[in-house]
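just need the structure, nothing else, for what follows:
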Amino acid sequence: MFLSRPFIRNLPNSRSYSDFVKVVEVGPRDGLQNEKKIIPTPVKVDFINRLSETGLQVIEATSFVSPKWVPQMYDSAEVFKQIKKVKGVNYPVLIPNAKGLEKAIEVGAKEIAIFSSPSESFSKKNTNCTLSENMERMKEIICLAKKSDLTIRGYISCIIGCPYEGSMKPAVVAALASALLDLGCYEVSLGDTIGVGTPKKVKSLLSEMREVDDLSKFALHFHDTYGQAIGNTYTGLDEGIRIFDSSVSGLGGCPYAAGATGNVATEDLLYFLHEQGLQTGVDLNKMVQVGHFISNQLEKKNQSKVGNALLTKETLKKVCV
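The predicted structure follows:
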């Protein structure tokens, strides 16, 4: 399997990092997938269109999975067809198999995301196949995607810990990331799915990742189950990561990871990054408005501390327009 190959490469040793951070918004997919209240298609379209006006460069729009397993994604094709595609914004979609890829190509998707995990148990729960079987499935998807000139992003779940197997070994995660890059992923997002990461653990993992490739190839995807997401983000920044996934209003969770809460809130991430003097190109005030909009639609409390702190009567009026 992927662990049999060497993955150490000759890399530059530089601590000169960019002041620009790319924020990948995953709210419409990772954020909504675990919500029990089914959101109507027009609301999802409006949600994504609002996000498109904030300055984001990447918005993960939906997932072409079976609605039997993820009911919220029942309308993925209609959502993708109806959203306004803003110039300069990418709208990747998550793909579990060749059938999902076929549907994505039919609606004109330009970028896909594929996913794996270093945990055998999580793989069986999440993809209904073993790690080896999932690797073969990804190879098939990537081969077909390349024929259609699609760009491919990779996801690795449970990079720190798994709800079934406990702690994950950094070397195993690194080997899997190396395999995804070799298969053709331009970028690999490293996901702390159950939110058990700490700065020490994140630093240890990134030390292994540096042996795989330049850290510019990797994103960090933190869930905030234990309130460690911003601290972990700081560690990632200090190590050189400049791509972070987040979900507006702190939406999220995983159907196959009991107890896992939402992603780090995009509003909280933006406030932190901007106060550190870093650039994102994203308007925080507009993002706050979107966070309150989708929270109202879901009839649930906004999980973003910054979003709630910046809430004003004027903001509420704009949300309700």
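
from now on I want contacts and neighbour counts done on CA atoms only, so please keep to that.
OK.

quick one, strands of this structure?
22-25, 58-59, 62-63, 93-94, 111-116, 151-156, 161-162, 166-167, 187-192, 218-222, 243-246 (DSSP state E).

hmm, who's touching the fifth one?
What that stands for is strand 111-116. Strand 111-116 is contacted by residues 90-96, 123, 131, 134-135, 138, 150-157 when judged by Cα atoms under 8 Å, 6 or more residues apart in numbering.

now the other sequence, so there's something to compare against:
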Amino acid sequence: MNWELNDFIKVKDVGPRDGLQMEKNFIPTEEKIKLINALSKTGVHGIQVTSLVHPKAVPQLADAEIVMKNIERQASVKYSVLVPNERGAERAVPLQADEWELMHSVTESHSRSNANKSVDESLKEHERVVKIARENNVTVQGGMATALGCPFEGKVPFERVLYTAEAYYSMGIRHIGVADTIGCADPKLVYTTMKRLIDKFPDVEFSLHLHNTRGMALANVLAGINAGVLYFDASIGGLGGCPYAPGATGNVATEDLVHMLDLMNLQSGVDLDQLLTIAKDVERLVGHKLESTIHRAGPSYQIHHAPAAQEKLAK
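Below is the predicted model:
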């Protein structure tokens, strides 16, 4: 790996959407707005604010319009919303998000389970969403769920990933997110998949959305960087989860990612101390322990005072 990388690593915090949607108790609207405003000042490149799914499908995000209209935007931050379909696109137009995000399952079984559509039907729907976005001068990111593993089909042939990437490319999309939806990917798979995609589409900005379900998210980040990926999703405190792995951890924690990048002198422009302060507030807000290792243990460069005398460990 090139440890002397000079490129900036762009970090998008998806906690306000992908993280909070998994919480059992409704998070007050004003608290969501406070969280987004705080994250906006940390130096992150982007924030996934909310999702325009039907409120009955995801009650936690039923206040999407209110949140989006009341956040304090920073010029340096790209604010995005997840747009699942044409109805979501119609709702998104007046919100003036910087980017709309699509999410498409590359496997048939997951597509039918998640969207109640076949892969091709889902892509047709996305074509209509992209048309609306283009008419309103909004950029679109194409997302590929289950690209690195499917809960119903297991390993996913690269051809399935390529099929969706080519479809997005033909729609004019030049930012594509690759998701390890259930956290089953390994560094070799991440490297080979991303290298092949980047070689095939050199003018596309690829990002990685990695879950830490099995503890390999940071290793997979490094594999992605080695392949040429410079854009990563992360979630404050590691918020999120996996519906197919009850009790599993969520997305790679933003503070864990930034801590690793800082130690390696890989520039992200994100302030770790601010993230740690926000994580404390988030833990109080959600009412349960966060999965972030740096939130719990502190940065590895944190110095503790040496004891004046020997301190024996309790039995």
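
TM-score for these two?
The TM-score (TM-score structural alignment, normalised by the length of the second structure) is 0.90; 297 aligned residues with a Cα RMSD of 1.9 Å.

buried deepest among the strands of the first structure, which one?
Ranked by mean neighbour count, the strands of the first structure are led by strand 62-63 with a mean of 30 (mean count of other Cα atoms under 10 Å).

where does it end up in the second structure?
Matched against the second structure by TM-score structural alignment, strand 62-63 of the first structure falls on residues 50-51.

give the buried residues for stretch 269-277 of the second structure.
Neighbour counts over stretch 269-277 of the second structure (16 or more other Cα atoms under 10 Å) mark 269, 270, 271, 272, 275, 276 as buried.

and the equivalent of residue 79 of the first structure over in the second structure, how many residues sit next to it?
Structural alignment (TM-score structural alignment) places residue 79 of the first structure against residue 67 in the second structure. By the measure other Cα atoms under 10 Å, the count of residues near residue 67 of the second structure is 20.

so who does residue 67 of the second structure touch?
Contacts of residue 67 of the second structure (Cα under 8 Å, 6+ apart): 29, 30, 32, 33, 49, 50.

just checking, what packs against the longest helix seen in the first structure?
Secondary structure of the first structure per DSSP state H: the longest helix is helix 131-147. In terms of contacts (3 or more Cα pairs under 8 Å, 6 or more residues apart in numbering; DSSP states H and E), helix 131-147 of the first structure is packed against helix 98-106, strand 111-116, helix 120-127, strand 151-156.

which bit of the second structure covers stretch 136-152 of the first structure?
Against the second structure, stretch 136-152 of the first structure falls on residues 124-140 (TM-score structural alignment).

chain center to that stretch: distance?
21 Å (Cα atoms, centre = their mean, to the nearest Å).

same check on stretch 48-66 of the second structure?
On Cα atoms, centre = their mean, the centre of stretch 48-66 of the second structure falls 16 Å from that of its chain.

for that stretch, buried residues please.
Neighbour-count burial for stretch 48-66 of the second structure flags 48, 49, 50, 51, 52, 53, 60, 61, 62, 63, 64, 65 (criterion: 16+ other Cα under 10 Å).

now, which of these lie within helices?
Using DSSP H, the buried residues of stretch 48-66 of the second structure in helices are 64, 65.

between the buried residues of stretch 48-66 of the second structure, which is closest to residue 88 of the second structure?
residue 52 (5.0 Å; Cα to Cα).

picking that back up, possible to save the helices and strands packed on helix 131-147 of the first structure as a markdown table with distance to residue 187 of the first structure?
Formatted as a markdown table, these follow (distance: least, Cα to Cα, whole Å):
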| stretch | distance to residue 187 of the first structure |
| --- | --- |
| helix 98-106 | 18 |
| strand 111-116 | 10 |
| helix 120-127 | 20 |
| strand 151-156 | 5 |
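
tell me the contacts of the alignment partner in the first structure of residue 92 of the second structure?
Correspondence of residue 92 of the second structure to the first structure, assessed by TM-score structural alignment: residue 104. By Cα under 8 Å, 6+ apart, the contact set of residue 104 of the first structure is 64, 77, 93, 95.

quick check: the farthest pair among those residues?
Within those, 77 and 95 form the most distant pair, 12.3 Å apart (Cα to Cα).

give the residues shared as contacts by the two.
In contact with both residue 77 of the first structure and residue 95: 64, 104, using Cα under 8 Å, 6+ apart.

quick one: contacts of the match of stretch 136-152 of the first structure?
By Cα under 8 Å, 6+ apart, the list of residues contacting stretch 124-140 of the second structure reads 83-86, 89, 93, 97-102, 171, 173, 175.

alignment lookup: residue 293 of the second structure to the first structure.
In the first structure, residue 293 of the second structure lands on residue 305 (TM-score structural alignment).

do I have it right that that match meets residue 268?
Yes: between residue 305 of the first structure and residue 268 there is a contact at 6.6 Å, judged by Cα atoms under 8 Å.

and these two? Which one has more around it.
residue 268 (23 against 13).

my read: that one touches residue 309, true?
No: counting by Cα under 8 Å, residue 268 of the first structure does not reach residue 309; the two are 10.2 Å apart.

and residue 188 of the first structure, how far from residue 73 of the first structure?
23 Å (Cα to Cα, to the nearest Å).

before we move on, back to that, and the contacts of residue 104 of the first structure, which is closest to residue 276 of the first structure?
Closest approach to residue 276 of the first structure among those (Cα to Cα): residue 93, at 30.7 Å.

please report the distance of that closest one from residue 110 of the first structure.
Counting by Cα to Cα - residue 93 of the first structure and residue 110 of the first structure are separated by 9 Å.

could you measure from the residue mapped onto residue 271 of the second structure from the first structure over to residue 167 of the first structure?
If you follow residue 271 of the second structure across to the first structure using TM-score structural alignment, you land on residue 283. When distance is defined by Cα to Cα, residue 283 of the first structure is 37 Å away from residue 167 of the first structure.

residue 39 of the first structure too?
Taking Cα to Cα, one finds residue 39 of the first structure at 35 Å from residue 167 of the first structure.

what's the answer for residue 119 of the first structure, then?
From residue 119 of the first structure over to residue 167 of the first structure (counting by Cα to Cα), the distance is 9 Å.

same thing with residue 93 of the first structure?
In terms of Cα to Cα, residue 93 of the first structure sits 29 Å off from residue 167 of the first structure.

my read: residue 61 of the first structure touches residue 48, true?
Yes: at 7.1 Å, residue 61 of the first structure counts as touching residue 48 under the criterion of Cα under 8 Å.

now do the shared contacts for these two.
The contact lists of residue 61 of the first structure and residue 48 share residue 28, where a contact means Cα under 8 Å, 6+ apart.

neighbours around the closest residue in space to residue 291 of the first structure that isn't next to it in sequence, how many?
Excluding its sequence neighbours, the residue lying closest to residue 291 of the first structure (Cα to Cα, 6 or more residues apart in numbering) is residue 249, at 4.7 Å. Residue 249 of the first structure is flanked by 32 other residues according to other Cα under 10 Å.
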